[in-house]
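Chemist: What shape does this take:
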Amino acid sequence: MGPDVVAPEGTRWIDLGDKLARLADLARTLDLDTVVLREPANLAWLLGARVNVPQTLDTACLDVVVHLDGGHAPAALTVVTNAIEAPRLRDTELAGLGEACDLSWAVVPWWEPRDGQLPTGPRVRCDRALPDSAAVGADLAALRRRLTTHQQHLLTDVCRDAASAATAAALTMTPGTTGYAAAGELARQLLERQLDPIVLLVGGTDHLDAHRHPLPLAEPVGPRALLVACGRRHGLVASVSRIVSFAPLNDEQRDAYARLLQVEQVFLDGSRVGARLGDVAAAGCAAYGEQGFDPDEWHRHHQGGLSGFAPREFPAHASSDVVLGDGAVVAWNPSGAGWKVEDTTLVLPDGPRPLVADGRWPSVQVGGRQRPDVLVP
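Modeler: Predicted coordinates:
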């Protein structure tokens, strides 16, 4: 699926039944009649749509009430939104939803809160606090952490296009390109591929080792630059980091980057169905010392974690008890000595599958996988 076609006609709601069936199973387990979705990640999982207006807010422009009747009848949906967003949602993000399920709308004036339209009671649960209703956030997080087959295909396309955008942006750069100009080009390339840029970082030579989250600056990047982006489409997020050097790497630089890829290999090797997330993180962090970095290098930046419908749900650490399931998504980002590597990886029964790849970017084989090398234009 290329940048000109986001989703083939007729496939948009193809896995809605699968997701509603998961919610019905949850209703039977918890003896529920209704689940209310308010968290953007949960709404994006269910709808595969843009549920925000400002990218910077952690609140959505709609809520969805899922009527489950104890899980013993076909689920029905009520979209709760305001009069500003309702026409746009009907025409664009949720077009055709009413043909895929029993759908109703509750629309309030823009000056009124939506809370009054949301059900409460002992047989209602919500992923955010509602009066007289129990929370169900952890249960819903577990559901969305297993991508449907359709979502796996969509994420593969999102990651491929994010990789292509990063390559295209890097190939326009020179040592005199400012951080803002590089970020602008990266954003343009993402948007041309119908990816919303939700994270844009650019680090120049003087900041690569000191700053792990380098916001763009007005100064030139210099001899080496780091591009970082998170692009979102269908609610699914691809995370990508790429390094471009405007001079060949010397032996010391080449060795440092190779050792960092060995650290990444430990994270990737551990990302298997049934693995405890904290064990994967602990092994990856221990690999820094094993590969000749400062053993505490991992203290200077989080190493990544669960992804899918957010760049990271939370930074993984040794105490993270989540168990990776079939269809989980992780994004690891080891860094050290001015180098960084990052990918978005699908966890499958036959092993981890890194997805962010573009044939135009140079690669090197590490642990039986093709991993991104440093681009020297």
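Chemist: For the rest of this, base every contact and every neighbour count on C-alpha atoms.
Modeler: Will do.
Chemist: So which residues make contact with the longest helix along the chain?
Modeler: Scanning the chain for the longest helix, with DSSP state H as the assignment, gives helix 149-170. Residues outside helix 149-170 that contact it (CA atoms under 8 Å, 6 or more residues apart in numbering) are 1-3, 14-15, 182, 185-186, 189-190, 193, 195, 227, 229-234, 236-240, 242, 244, 327, 344, 346, 355-358, 360-361.
Chemist: same deal with stretch 111-118?
Modeler: In contact with stretch 111-118 (CA under 8 Å, 6+ apart) are residues 36, 65, 80-82, 106, 108.
Chemist: What is the nearest of the residues you listed to residue 256?
Modeler: Each of these was scored against residue 256 by CA to CA, and residue 36 proved nearest at 48.8 Å.
Chemist: In three-state terms, label the closest one for me.
Modeler: Of the three states, residue 36 takes strand according to DSSP: H, G, I helix; E, B strand; the rest coil.
Chemist: Spit out the contact partners of it.
Modeler: By CA under 8 Å, 6+ apart, the contact set of residue 36 is 63-66, 118-119, 124-127.
Chemist: Now, the contacts of stretch 111-118 that are in strands?
Modeler: Secondary structure from DSSP state E places 36, 65, 80-82, 106, 108 of those in strands.
Chemist: and whichever strand or helix holds residue 255, what does it pack onto?
Modeler: Following DSSP states H and E, the helix or strand that holds residue 255 is helix 251-270. With contacts taken as 3 or more CA pairs under 8 Å, 6 or more residues apart in numbering; DSSP states H and E, helix 251-270 sits against helix 277-290, strand 328-332, strand 339-340, strand 363-366.
Chemist: Relative to the whole chain's centre, how far out is that helix?
Modeler: On the basis of CA atoms, centre = their mean, to the nearest Å, helix 251-270 sits 23 Å off its chain's mean C-alpha point.
Chemist: In three-state terms, label the spatially most central residue of the chain for me.
Modeler: Per CA atoms, centre = their mean, the C-alpha nearest to the average position across the chain is that of residue 237, at 3.1 Å. Residue 237 carries the three-state label strand when classified by three-state DSSP.
Chemist: now the one 10 residues further on
Modeler: Reduced to three states with three-state DSSP, the structure at residue 247 is coil.
Chemist: OK, contacts around it?
Modeler: When contacts are counted by CA under 8 Å, 6+ apart, residue 247 is found next to 223-224, 376.
Chemist: Would you do the same for the sequence below? I want to compare the two.
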Amino acid sequence: MTTLTGRAAVSTDRPHKLARIADLLDRRGATAVQLTSGASLSWLLDGARTSVPLGGPPVFSAVVRVDGEIVVTAPRNEAERLAEEEIGGAEIHPVDWFAPLAPPVEGVVDEAELEAELRAARASLLPVEHERYRRLGADAARAMTEVLAEATPEMSEFELAGRLAHAILARGAEPAVVLAAGAARGGLQHPLPTAAPLGDRAMAVATAKRDGLHVSLTRWVRFRGSEPDGAPRVLEVEADAWAATRAGRALGDVLDDIAASYRRHGFGEDGWLRHHQGGPTGYAGRDPKAVPALRDRVAENQAFAWNPWAPGVKVEDTVVLDGAGGVEVLSADPAWPRIDVRGVARPATLEVG
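Modeler: The predicted structure follows:
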């Protein structure tokens, strides 16, 4: 099979991404980089679907040169599909299905050597990306509302999760994460669904992926009973997290402020240690997960999914922060009940029945 030309559409944002790569290569004194991660490949190639199993490793790699040339290496059994449906504006070199996808190339820097720089290059959303993100966020939020509005106390966590995965797929997205917790399991940080019934109160968590972008959100539904007293306080922690996420700040410093917020709102000294807090998102669910002392800097027009948690309470949405305290909630549905927290509409618990 000869070299193919990727025929999928190329967005108007591509030249800006290539310019960002050229800049970081110039700063490193390099002439090309070999991209191998799903996040970088999908970012550069306009949201191309990079894997076959959901969440699996990419089935191709790409060498990007400082002059903007892109050469993709893909197995023969994937190359034609990729050229037709996923990849545009690049040469595609087919290789045997058992051949290495990213063999070392003399003079080409491996992505691992530029990991932090590439994260920074992906961070600030370009116009096409931002609009795609808005559409995905709206679709994911509507899917969540649709499913939870039909939930019942007798429904199992498996059924709730299955309905949510179906609703996401029906909107042309992939369910990268689907979690469900009934009343008996609402204190778990990552409640993989089980056969347990939902009972009095339930939590659903989803990450939907489309065009390479990830939208994460958490919602609660209640059939009877009352809200835990931590519910309004965890919303205050989230508001503090957004206020701390200002352009130019190191993510480790933002996390320090979040830890202090847990203490200030009555969740104890170790409240923030009991679950990860989320962080930047975009072409990876967490890009990266915020950890102490992380020096990655907050960028203008960057997406975040902070997820403050305490036993029985959690809040999470995907937002774009303008770097000056402004918040655009991407994963909001006007049909979902809301409460005002410092001027931003936040999700209340949906009462059903």
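Chemist: a markdown table for the contacts of stretch 111-118 of the first structure, including distance to residue 139 of the first structure?
Modeler: What follows is the contacts of stretch 111-118 of the first structure, written out as a markdown table (distance: CA to CA, whole Å):
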| residue | distance to residue 139 of the first structure |
| --- | --- |
| 36 | 12 |
| 65 | 16 |
| 80 | 22 |
| 81 | 24 |
| 82 | 28 |
| 106 | 26 |
| 108 | 29 |
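Chemist: Specify which member of those is nearest to residue 269 of the first structure.
Modeler: Within the contacts of stretch 111-118 of the first structure, the smallest distance to residue 269 of the first structure is 37.1 Å, found for residue 36 (CA to CA).
Chemist: What residue in the second structure is paired with the closest one?
Modeler: When the second structure is aligned by TM-score structural alignment, residue 36 of the first structure is paired with residue 34.
Chemist: so what's residue 138 of the first structure closest to, chain neighbours aside?
Modeler: Excluding its sequence neighbours, the residue lying closest to residue 138 of the first structure (CA to CA, 6 or more residues apart in numbering) is residue 127, at 8.0 Å.
Chemist: Neighbours of the one you found, how many?
Modeler: Residue neighbour count, defined by other CA atoms under 10 Å, stands at 20 for residue 127 of the first structure.
Chemist: how about it, what does it touch?
Modeler: 36-39, 135-138, 140.
Chemist: And the residues you listed, which of them are buried?
Modeler: Buried subset of the contacts of residue 127 of the first structure (neighbour count, 16 or more other CA atoms under 10 Å): 36-39, 135-137, 140.
Chemist: most neighbours, which of the ones in strands among the contacts of stretch 111-118 of the first structure?
Modeler: Highest neighbour count within these, by other CA under 10 Å: residue 36, with 26 neighbours.
Chemist: and that one, how far is that from residue 173 of the first structure?
Modeler: Per CA to CA, to the nearest Å, residue 36 of the first structure is found 46 Å from residue 173 of the first structure.
Chemist: before we move on, what about residue 351 of the first structure?
Modeler: 36 Å.
Chemist: Neighbour count: the two, which is higher?
Modeler: Remark: of residue 351 of the first structure and residue 173, residue 173 carries more neighbours, 19 against 15, as counted by other CA under 10 Å.
Chemist: now for residue 272 of the second structure: what does it line up with in the first structure?
Modeler: Correspondence of residue 272 of the second structure to the first structure, assessed by TM-score structural alignment: residue 298.
Chemist: so that match makes contact with residue 288?
Modeler: Yes - assessed by CA atoms under 8 Å, residue 298 of the first structure is found in contact with residue 288 at 7.4 Å.
Chemist: quick one, which of the two is more surrounded?
Modeler: Remark: of residue 298 of the first structure and residue 288, residue 288 carries more neighbours, 24 against 19, as counted by other CA under 10 Å.
Chemist: From residue 248 of the first structure, how far off is the corresponding residue of the first structure for residue 200 of the second structure?
Modeler: Structural alignment (TM-score structural alignment) places residue 200 of the second structure against residue 223 in the first structure. Counting by CA to CA, the gap from residue 223 of the first structure to residue 248 of the first structure is 10 Å.
Chemist: between these two, which one's more packed in?
Modeler: Higher neighbour count among residue 223 of the first structure and residue 248: residue 223, with 16 against 13, using other CA under 10 Å.
Chemist: ok, that one touching residue 178?
Modeler: No - counting by CA under 8 Å, residue 178 is not a contact partner of residue 223 of the first structure; they are 11.8 Å apart.
Chemist: Helices of the stretch 101-250 of the first structure, start to end?
Modeler: 137-144, 149-170, 179-192 (DSSP state H, counting those that start in this stretch).
Chemist: Aligned to residue 237 of the first structure, what sits in the second structure?
Modeler: Alignment note (TM-score structural alignment): residue 237 of the first structure maps to residue 214 of the second structure.
Chemist: In the first structure, which residue range corresponds to stretch 158-177 of the second structure?
Modeler: With TM-score structural alignment as the criterion, stretch 158-177 of the second structure aligns to 180-199.
Chemist: List the buried residues of that stretch.
Modeler: Per 16+ other CA under 10 Å, stretch 180-199 of the first structure contains these buried residues: 180-183, 185-191, 193-199.
Chemist: Could you do stretch 308-316 of the first structure as well?
Modeler: For stretch 308-316 of the first structure, the neighbour count (16+ other CA under 10 Å) marks 308-312, 315-316 as buried.
Chemist: Just the terminal-to-terminal distance for stretch 300-320 of the second structure.
Modeler: 9 Å.
Chemist: Read off where that stretch ends up in the first structure.
Modeler: On the basis of TM-score structural alignment, stretch 300-320 of the second structure is assigned to residues 326-346 in the first structure.
Chemist: Any idea how far that stretch is from the middle of the chain?
Modeler: Here stretch 326-346 of the first structure is found 11 Å from its chain centre; the criterion is CA atoms, centre = their mean.
Chemist: Stretch 51-67 of the first structure too?
Modeler: Distance of stretch 51-67 of the first structure from its chain centroid, counting by CA atoms, centre = their mean, is 16 Å.
Chemist: Pull the residues that contact that stretch.
Modeler: With contact meaning CA under 8 Å, 6+ apart, stretch 51-67 of the first structure is reached by 33-40, 43-44, 75-82, 85, 118, 198.
Chemist: Kindly report the same for stretch 355-373 of the first structure.
Modeler: Applying CA under 8 Å, 6+ apart, the contact partners of stretch 355-373 of the first structure are 156, 159-160, 162-164, 167, 238-240, 242-243, 261-262, 265, 341, 343-346, 374-375.
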